[in-house]
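[1] predicted model and sequence follow; I will ask about them next.
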Amino acid sequence: MSTTERPAAETTELPAGYERRWWVLATMVVCLLMVIMGNTILNVALPTLQRELDATQGELQWAIDSYILVFAGLLFSWGVVGDRIGRRKVLLAGLTIFALGSVLAAFSGSALELIAWRALMGVGGAAVQPATLAVITNVFPAGERGRAIGFWAGASGLAVAGGPLAGGLVLEHFWWGAVFLLGVPVAAVGVLGILLVVPESKDPDPGRLDIPGVLLSIAALVVLVYGIIRGGSEGWGDTLTWGALAVGAGLLAVFVWWQRRTAHPALDVSLFRSPAFSAAAGALALNFFALQGATFYLVYYLQGVRGYSPLQSGAALIPVALGIALMAPRSSKLAERFGAKAVCATGFALIATSFAGIQLLETDAPVWLVLVDLSLQGIGMGCTLAPATESIMSVVPREKAGAGAAVNNSVRQVGGALGVAILGSVLAGAYASRLGDDVDVLPAAARDQASESIVATLSAVEQAERAGGDAATAAAAVADPAREAFVGAMHLTAVGTAACAVVAMVVVLVWLPGRHRTR
């Protein structure tokens, strides 16, 4: 791939760093891999963390969502900071913070410590991810930008695969904390690449930081997710659950009101007046809602029901990532030919079909069926990422690329956080309901936690079996019903995931632009 090829129509107005644009893209991909792998690497470690840190299912959901919520809440601010002081500086700061948080997370002594350090990792990740897209948008001219964004989006597929696979490999040989240390050398490579090839870029007329908006957005999302996760563990009749949901919704309404009132909003809500922008943002949010939420319950299916090791479960998720990595770069070309509407709608149709196919995954389903279903899911998601991202970025002026990239990434993160919270809570509630009184034969101290998660149930069974006696025989009889209960709960949760994909398909068919016709 040549680094000196110039578009004929733009030879007089080439952006800074154009000659090194492909090296810049490679560096931004390394940074993106670190941020996404820092999140996805946790997925295969969840059952291990539950055992080693004695964590509840709710705490595990928070270990994922603390990162995502801080990430989403600070994206706007980091985008503005990058526009003001320079995206190169923000990238270096973000990589440093992320690496520090990774080291601290690796040596957490409890689930609460892990949640806190994951939040710190989210601070760094929020600086890095939007800056990568902003740099790409500035370095590549319009004629090549779609292709570059396609490669950028495809890299997320590699991270989706690389995270679980690398995490599983590490867990085969080292203690659980080592999964977080993998990001440190990747951060070092990213810093080196930034210093060598990435040009500085900033907005000549940057906005101001919206501190009230940032605080309102984080508070609203945290309280909402708290209510959702609590509903899954304590039941939806719980007063505190509905109180938290009401307060979260109220804070979200205040956030929107403030964004419309302030002269320097953290989120420019006026962008959502564009049907194409809103449809693309909604499509990305629903895509990551399905991806993050489904990965959460699929890992438990693979390790808890099928008995896979962390490495085996990480390998089983590779088809999702390969589908994304293969289709994301190609989807830009397909969108140029057939229109973003047709490509994204096809992608969501495939996603819905894959989640409908989860109904076929029983306790003894053949491996090929699992892999085919996950491949279909990845191909569908790969079809939507690049066209939806390009639809968002095409609305935003180049000098506002940081803020536009922040919007693009925030909807992904909010969608993913809600996916883990909502689908995880549905899964926990359905599992507890199906398992019923079967847990009563387990040790009293383990019953409450055992009813939330298949891994917790099987861990309690193993403890009872080691103790021996009549209790061991009774506990052993719980294992098979627990697996059946989890599969039933997963089927129910997958129906909701498929429904979200159908809604997303309708959204893009109605509001996303079709093929641009030339005369």
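    Done, it's in. Small disclaimer: the values here were computed from a predicted structure and weren't measured.

[2] could you use CA atoms for every contact and neighbour count after this?
    Will do.

[3] ok, the nearest residue to residue 396 once chain neighbours are set aside - how many residues close by?
    In this structure, residue 396 finds its nearest non-sequential neighbour in residue 404, 5.8 Å apart by CA to CA, 6 or more residues apart in numbering. Residue 404 is flanked by 27 other residues according to other CA atoms under 10 Å.

[4] distance of residue 404 from residue 97?
    As judged by CA to CA, to the nearest Å, residue 404 and residue 97 stand 23 Å apart.

[5] ok so, going back, for the residue nearest to residue 396, give me its contacts.
    134, 392, 393, 396 (CA atoms under 8 Å, 6 or more residues apart in numbering).

[6] take a look at this one as well, against the first:
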Amino acid sequence: MTRMDRRTRVLVIAIVVAFIAFLDGAVINIALPAIEAELGGGLTLQQWAVDAYLLTLGALILLAGSLSDSFGRLRILRIGLYGFAVTSVVCAIAMDGAVLVVARALQGAAGALLVPSSLALIIANFPAAEQGRAIGRWTAWTTSAFLIGPILGGVLVDLVSWRLVFAINVVPIAAVLVMMRPLGRDEPNPDRARVDWLGAVLGVVGLGGTVFALIEQGRLGWDDPLVYIPAVVGVVALVAFVLWERRAAAPMLPLTLFRARNFAAGNLATWFIYAAFMLGLFALPIFLQEVGGFSATLAGVATLPPTALLVLLGAWFGTLGGRYGPRFFMTAGPIVVAVGYLLTLMIDLPVQYWWQVFPGMIVVGLGMAMTVAPLTSAILGAVEPSRAGIGSAVNNAVARIAGLVSIASIGVIVAGQLDVDGYRRVAIVTAALLVVGGVVSWIGIRNPAATAPDVGAVQPATSAETPAPEDRPRS
């Protein structure tokens, strides 16, 4: 195999692997009402079907990067693919909610191995001069998962079954495993770093305990030992995680990264912004199907405008952010998204999509396009190039964990029922989180010295190439 043939094969494999992981996150929200209708469990099962996956994915994605570096990209990628295939089949054949939730948690653990390894595979096989173009193609193709996912999920649910949403993963996984055969095996890494297993365990226990309490309190109440004991254990584990990461020889989460102002402020803004992104896009498809009477396919199409505008305009706003600095866009973008969600407060029964939902979704998409690429640029620009990989992984983990917590909290927000009043409360909370994210950006983010503009009178300036918008909305 020539070097060029190998690079082409590696790029295709990396794209398909990430596409599988992103597609799974994009289709699940559309399938939730059908899953609940067959398995029962109400809103609690719907929350767990999403959060079980996000829990292990968010908690283990940093560890996965370390495993990839230590034991080899191809080895970790194969393990992740086999794990994702098996757990997808278990999800597809699950006959009760408990089995589905456990399988989704294991699927998230397998998914955590895929995305970091796919990017690391590109870095390892492409020379520095070609990496930017290769990652750009990776980003463009994997972004299409967020366009295809809602429609594909809706069609599969309406015409066949929600079970096919999971079972279909097996086909591309089998194709990728066949494509990987000519790549051989990884060379041993004699200088592999120590893996932070204790940090990973503390992270999973901490997030698992707090998320369990947030979801189950709606059913059991805060005074139930099954709620407050996991909550206490979770909080203690999270505190212990931070303390351990400060002293660990090879920490899973290098806290020294947060000494950079834009990295710290950008990740704090990410927490609020992505908590809102995922909360809003979790609630709306469920509401449209269960209350509005939309089919799964129509609900998927109805929530497509934000992703379509993100794909169409994201690179343009990324260029503007690189030219004028990210601060203005990270401030204005979330506030524009907040306005979009406030426009959906017009929702009532019967749902009139074109004037109650569509205008708000267009504004939401415009604001998301303004926000995502400049946010990524600000965060990655705040760390040394040699640490850009871990910086991106930290930001991805923050975004996913923020969504995990916000979805876990939806039962508190809607008081157990996602009716018209419940959705309106979600829209208000979503808008409030976005405004906070915008304010944090304005206060905390600083434009690079050579590109710092006055917001009222923007002056063009040169800047480094804007990184691709890797941290788009996840499910």
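    Yep, that arrived. A quick note: this is a predicted structure, and the numbers were derived from the prediction, not measured.

[7] just to revisit the earlier point, mapped onto structure 2, which of the contacts of residue 404 of structure 1 hold?
    Of the contacts of residue 404 of structure 1, the ones still in contact in structure 2 (both residues aligned by TM-score structural alignment, their matches' CA atoms under 8 Å) are 392, 393, 396.

[8] with respect to residue 358 of structure 1, which of those is nearest?
    Of all these, the one with the least separation from residue 358 of structure 1 (CA to CA) is residue 392, at 31.3 Å.

[9] distance check, the closest one against residue 340 of structure 1.
    Using CA to CA, we find residue 392 of structure 1 at a distance of 11 Å from residue 340 of structure 1.

[10] and these two? Which one has more around it.
    Using other CA under 10 Å, the more surrounded residue of residue 392 of structure 1 and residue 340 is residue 340, with 31 against 24.

[11] nearest spatial neighbour of the alignment partner in structure 2 of the more buried one, chain-adjacent residues omitted?
    Superposed on structure 2 with TM-score structural alignment, residue 340 of structure 1 falls opposite residue 326. Spatially, and ignoring its direct neighbours in sequence, residue 326 of structure 2 is nearest to residue 374 (4.9 Å; CA to CA, 6+ apart).

[12] quick check: the aligned residue for the one you found in structure 1?
    Correspondence of residue 374 of structure 2 to structure 1, assessed by TM-score structural alignment: residue 387.

[13] for its match, grab the count of nearby residues.
    31.

[14] likewise for the one 3 residues further on?
    Counted with other CA under 10 Å, the burial measure for residue 390 of structure 1 works out to 21 neighbours.

[15] which residues touch residue 83 of structure 2?
    By CA under 8 Å, 6+ apart, residue 83 of structure 2 lies in contact with 106, 107, 110.

[16] please report how far it lies from residue 123 of structure 2.
    Counting by CA to CA, the gap from residue 83 of structure 2 to residue 123 of structure 2 is 24 Å.

[17] so where do the strands sit in the stretch 251-400 of structure 2?
    Using DSSP state E, counting those that start in this stretch, the stretch 251-400 of structure 2 contains no strands.

[18] which stretches of it form helices?
    Secondary structure of the stretch 251-400 of structure 2 (DSSP state H, counting those that start in this stretch): helices at 261-290, 296-302, 305-324, 327-343, 353-356, 358-380, 388-408.

[19] and of the ones you listed, who's closest to residue 99 of structure 2?
    helix 388-408 (18.9 Å).

[20] how close does that closest one sit to structure 1?
    Taking mean CA distance after the TM-score superposition for structure 1, the mean distance separating helix 388-408 of structure 2 from the aligned residues in structure 1 is 2.1 Å.

[21] now tell me what touches the very next helix or strand once past that helix from outside.
    With elements assigned by DSSP states H and E, the helix or strand that comes after helix 388-408 of structure 2 is helix 410-414. Helix 410-414 of structure 2 is contacted from outside by 43-44, 214-215, 218, 279, 417, 421-423, 425-426, 429, using CA under 8 Å, 6+ apart.

[22] swap the cut-off to 7 Å and go again
    215, 218, 422, 425, 426 (CA atoms under 7 Å, 6 or more residues apart in numbering).

[23] which of those residues sit farthest apart?
    215 and 425 (17.2 Å).

[24] quick one: which of the two has more around it?
    Neighbour count, other CA under 10 Å: between residue 215 of structure 2 and residue 425, residue 215 has more, with 24 against 18.

[25] wait, that one sits on residue 406?
    No. Using CA atoms under 7 Å, residue 215 of structure 2 is not in contact with residue 406; the gap is 10.2 Å.

[26] to which residue of structure 1 is residue 307 of structure 2 aligned?
    By TM-score structural alignment, residue 307 of structure 2 lines up with residue 321 in structure 1.

[27] apart from its chain neighbours, what residue comes closest to its match?
    Nearest residue to residue 321 of structure 1 in three dimensions, chain neighbours excluded: residue 157, at 4.3 Å (CA to CA, 6+ apart).

[28] measure the one you found to residue 325 of structure 1 for me?
    For residue 157 of structure 1, the distance to residue 325 of structure 1 - CA to CA - is 5 Å.

[29] can you pull the contacts of the aligned partner of residue 424 of structure 2 in structure 1?
    By TM-score structural alignment, residue 424 of structure 2 lines up with residue 491 in structure 1. Going by CA under 7 Å, 6+ apart, residue 491 of structure 1 touches 358, 359.
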